[in-house]
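Kindly generate the corresponding structure for this input.
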Amino acid sequence: MKKSKTIFTKPENSRRSFIKNAAMVSAGIMIVPRHVLGGKGYVAPSDKLNIAAIGAGGKGNGDIKEFSKSPNVNIVALCDVDDRRSAETRKLHPDAKYYKDFRKMLEAEKNNIDACSISTPDNLHAIATMAAMQLGKHVYTQKPLAHDIFEARALAEAAGRYKVITQMGNQGGSSDGVRQAHEMIDAGLIGDVHTVQVWTNRPVWPQGLPTPTGNFPVPAELDWDLWQGPAKTVDYNPAYLPFSWRGYNAYGTGALGDMACHMMDPVFRILPIDFPTEVECSIPKSWTLDGKEAKYPDGFPPASVIHLKYPRKDGKGDISVSWYDGGLMPPLPDELVDGDRFGGSDGGALFIGDKGKMIVDCYGEDPRLLPTKLMKETTMPKQTIARVPEGHYLQWVNACIAGYGKGKTSSPFEYAGPFAESILIGNLAIRSWNLESKKANGKAAFLGRKKLLWNAKEMRITNFEEANQFVKREYRAGWSLGI
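As a prediction, the model looks like this:
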């Protein structure tokens, strides 16, 4: 598809110049006379960054509210397959044109929009994002960026090819905490990190359940066919909506997809790693009310443990990263004293180096050495990494206004793509476990569980061919990634 030109492609373009000046006005720097702007901070609607939202309910509604905090943003189009979920957003933005099919919206609005926010179930992230980028539109895509490894790699490569500003929606990537933690590790306060343990309280939705069945009428406000996107067509079932789709692999990416982009961001952002070479998992048995072992062939388990091995890019050996969800947790460190928090309410991450340990909460917040008394006894390093006072959302807005090559974001796809791959390979291990369990016919499948060997360059598991079916999924007719 030929890439459409955007308002940011020509330096002399007056619209780009105007909104760049408007951004500086909102920061308190007056370049354009106030009488021209109509008052301090005023920006004419026609000179704002025009955003279209693909996904206007739920998290999409929250994202739109965050973007709208900037005086330089104009929400010009909304798209959602469920009129019920999008009702509040449409009320807040009555002048925005409303669509149900994002493909029709992009075609109709391609000359009116500059950027897109994508907040849909995970299985539509990559397709909607790629379609917007191919039109030269900047994109803000919710985590975990993509549904499978192939899609994550494709989006990372496309961002540079289409020269657009990108941001994955892991807002902790712009937090002060993760930057402080980065400075502490860079300063050598815990030495070279060799092990990281990460845990979360997710899932907080029903997970580890049989595939939903039953015959239910489709609500009049919902386009069920569009909601399913590229997934295989199934009968409508209210068990999937509005949030529990996360637990089914046709639409979601489980606890890893929901929270690992938050919990593991400090790991991937701080340490000298990119792609893992090994992954393995273990899944505890779960039981139904009548005492039978629960089966979840089309979904994710209620709890899991994932182990990843990363070669350090500085040549100093490997880093082991372990993920725990569903109430499973790593051992408490000996340096944790009574009264100390082991992470935050949503989970945390423990960095173990050859000279000490450091713990952070969700989003990398509140980094602290263990034992915590060291925080008073140790001289903290000076700030070396720039903070993001405007936050994750408006950082993207301002970067779009600055233009490609000038505007910077915390989680551009060049970073978020490889990061998402690391998360999604954990789900590949989970689904491979299910394959092994079927082969074992319930006879101690864990005895034959595999350590999967990953060739990142070729995007292949090299020692268990059946696992490679999960690297790239098949889309149903009518849906394509467009590459």
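
from here on, contacts and neighbour counts on C-alpha atoms
OK.

Pro94 and Ile51: what is the separation?
14 Å (CA to CA, to the nearest Å).

And these two? Which one has more around it.
Ile51 (26 against 13; other CA atoms under 10 Å).

which SSE is that one in?
strand 49-54 (DSSP states H and E).

Now do the helices in the stretch 51-200 of the chain.
59-67, 87-92, 102-109, 122-134, 149-162, 176-186 (DSSP state H, counting those that start in this stretch).

Also this sequence, please, to line up against the first:
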Amino acid sequence: MNRRTFLATPAVAAAAATEAVAANDKIGVALIGCGGMGRSDLADFQKQPEVEIRALCDVYRPNAETAAKMLTGKADLYNDYRRILERKDVDAVVVATPDHWHPLIAIQACEAGKDVYVEKPISHNVREGRLMVEAARRHKRVMQVGIQQRSGAHFQRAVAAVKEGRIGKVHFAQCWNHGFSASNKGMGHPEDAPVPEGLDWDLWLGPAPKIPYNPARRNFRAFWDYAGGELTNWCVHLIDIVHWALEVDTPLTVTSSGGKWFYDDCRDCADTQEVIWEYPGNLLVRYSTLVHNSFGPNGHPGNKSFGSYGIMLQGTKGTLFIDRAGYEIIPQMEMHSEKVTQGSREAYDDLNGLGQFFTGLTMAERATTSFQHQPHVRNFVDCLKSREKPVGDIEIGHHSTATCLIGNIALRTGEKLQWDGAKEQFKNSAKANEMLRREYRKPWTLAGL
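Next comes the predicted model:
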């Protein structure tokens, strides 16, 4: 069998099992994609007492070897993920590859009877994401998305406060990633180069278009062929909390402005971007990303490793700010006037307003950080045994990813797009609908795409 042939043989299909993992069995886990995020996943999966890491896979051999050094036991090393899917002793896979590989690996893992923990964004395009949901349901697989903030206690507490009405009716939410780069050189414009030893470049590309090796391309989030910039990198995490807290998941319209305005390098994706979504219930949601200035909408100067980032929900009774470090509820202040005071004109001219006082419409609250990633992994492992849906189920991850993907489509088309969430297509743009899927490079195929 050609190593790039679609793995869908009767033998593999027959190996698919839907039974729950017995409580006293070891759960065989394989990591596919051993870069930085993959190794973070590996660290927390190893902490689960019933988990045994049985295989590691990466198209760049040094990545797999680095991950192997983290293991408390031994695991087999591969460069082709399909060899892992053939193994009957692997119950679940962690997919931490570049974004463009997530759908095919996850779907084939479901077909091979494996449960899946897949990093966000779940897909390169909207149609792939829907096919992932369908595969998980059709094969009765547990598929957890790496939207680990849902497992953080302070995120859960803050979301509960919003749902209880503590900040009132929310009509505006904003998320942002604002950073500062002292230089606009970025990745530069490197020439194509020989493929490094230990890297299978053709397999790294997979279903993406065939191009010569270039070192800049391994910064995959900056190129449309593999990802979608900060909008699909960070905003998926942020918009997911907006969806969760406000109980929405499908916008009505989207528009976006920006582009590659700061960096003078070879990237495709925007370094300066704003996206506006309109949701049912008169809700406006905004996302912005900057690299030339780190000051945030919440007034933070951005003197943190991530710069300024976070989520603000602005309601009729108060505002919630939340990020991974904690949250704060700031009451909306309501103005009152003493019975005997200056007239409104004089008070206005005084700027301070003599005889006026302000009271809060809700109670202030503040919380610090909580563990997020490890309990998210724990939730996945528990669901492998219970067969319940995890807190970051694939359907949830699909909606949060798709919302960001259509933001980039709005940017690239320059149109205000009307979104039909039920059909997952645009109502007003044939050009935009063409960008909801893409053709795979042969011989890679994905049924339904």
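
possible to save the helices of the stretch 51-200 of structure 1 as CSV with mean neighbour count?
Shown next, in CSV, are those (neighbours: other CA atoms under 10 Å):
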stretch, mean neighbour count
helix 59-67, 19
helix 87-92, 15
helix 102-109, 17
helix 122-134, 24
helix 149-162, 20
helix 176-186, 22
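
The ones you listed: which one's closest to Ala456 of structure 1?
helix 149-162 (10.1 Å; CA to CA).

which bit of structure 2 covers the closest one?
Using TM-score structural alignment, helix 149-162 of structure 1 corresponds to residues 126-139 of structure 2.

Any idea how far the matching stretch is from the middle of the chain?
17 Å (CA atoms, centre = their mean, to the nearest Å).

Could you do stretch 410-424 of structure 1 as well?
That offset, for stretch 410-424 of structure 1, works out to 8 Å (CA atoms, centre = their mean).

how about that stretch, which residues of structure 2 does it hit?
With TM-score structural alignment as the criterion, stretch 410-424 of structure 1 aligns to 391-405.

what's the strand holding Ile51 of structure 1 aligned against in structure 2?
So strand 49-54 of structure 1 sits over residues 27-32 in structure 2, by TM-score structural alignment.

OK, contacts around Ala75 of structure 2?
53-56, 68 (CA atoms under 8 Å, 6 or more residues apart in numbering).

got a winner among those residues for most neighbours?
Leu56 (29 neighbours).

quick one, what contacts the alignment partner in structure 1 of that one?
Superposed on structure 1 with TM-score structural alignment, Leu56 of structure 2 falls opposite Leu78. Neighbour list for Leu78 of structure 1: 52-56, 90, 96-99 [criterion: CA under 8 Å, 6+ apart].

Filter the residues you listed down to the buried ones and hand me the ChimeraX line.
A single ChimeraX command is used to select the members of the contacts of Leu78 of structure 1 judged buried by 16 or more other CA atoms under 10 Å:
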select :52,53,54,55,56,90,96,98,99
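
just the contacts of Leu78 of structure 1 now: which is nearest Ala115 of structure 1?
When those are compared against Ala115 of structure 1 (criterion: CA to CA), the nearest one is Ala52, at 6.4 Å.

Tell me which residue is most central in structure 1.
Most central in structure 1 under CA atoms, centre = their mean is Lys143, positioned 1.6 Å from the mean C-alpha point.

What distance do you get for the nearest residue to that residue once chain neighbours are set aside to Met133 of structure 1?
Spatial nearest neighbour of Lys143 of structure 1, excluding adjacent residues (CA to CA, 6 or more residues apart in numbering): Gly169 at 5.2 Å. According to CA to CA, Gly169 of structure 1 stands 16 Å off from Met133 of structure 1.

what's the longest helix in structure 2?
With secondary structure taken from DSSP state H, structure 2 has its longest helix at helix 394-413.

Would you mind getting the average deviation of it from structure 1?
Compared with structure 1 after fitting, helix 394-413 of structure 2 deviates on average by 1.4 Å (mean CA distance after the TM-score superposition for structure 1).

tell me which strands and helices that helix is in contact with?
helix 126-138, strand 143-145, helix 229-233, helix 235-246, strand 253-259, helix 430-433 (3 or more CA pairs under 8 Å, 6 or more residues apart in numbering; DSSP states H and E).

contacts for the shortest one?
Think strand 143-145 of structure 2. 115-120, 122, 136, 380, 389-394, 397.

Over to the fifth one?
The contact list for strand 253-259 of structure 2 (CA under 8 Å, 6+ apart) reads 269-279, 406-408, 410-411, 414-419.

Quick check: ChimeraX command selecting the buried ones in the residues you listed.
The ChimeraX selection below is limited to those of these classed as buried (16+ other CA under 10 Å):
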select :269,270,271,272,273,274,275,276,277,278,279,406,407,408,410,411,415,416,417,418,419
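
Let's see which of the contacts of strand 253-259 of structure 2 end up in helices.
Those of these lying in helices (DSSP H): 406-408, 410-411.

Lys169 of structure 2: which of those is nearest?
Gly407 (24.8 Å).
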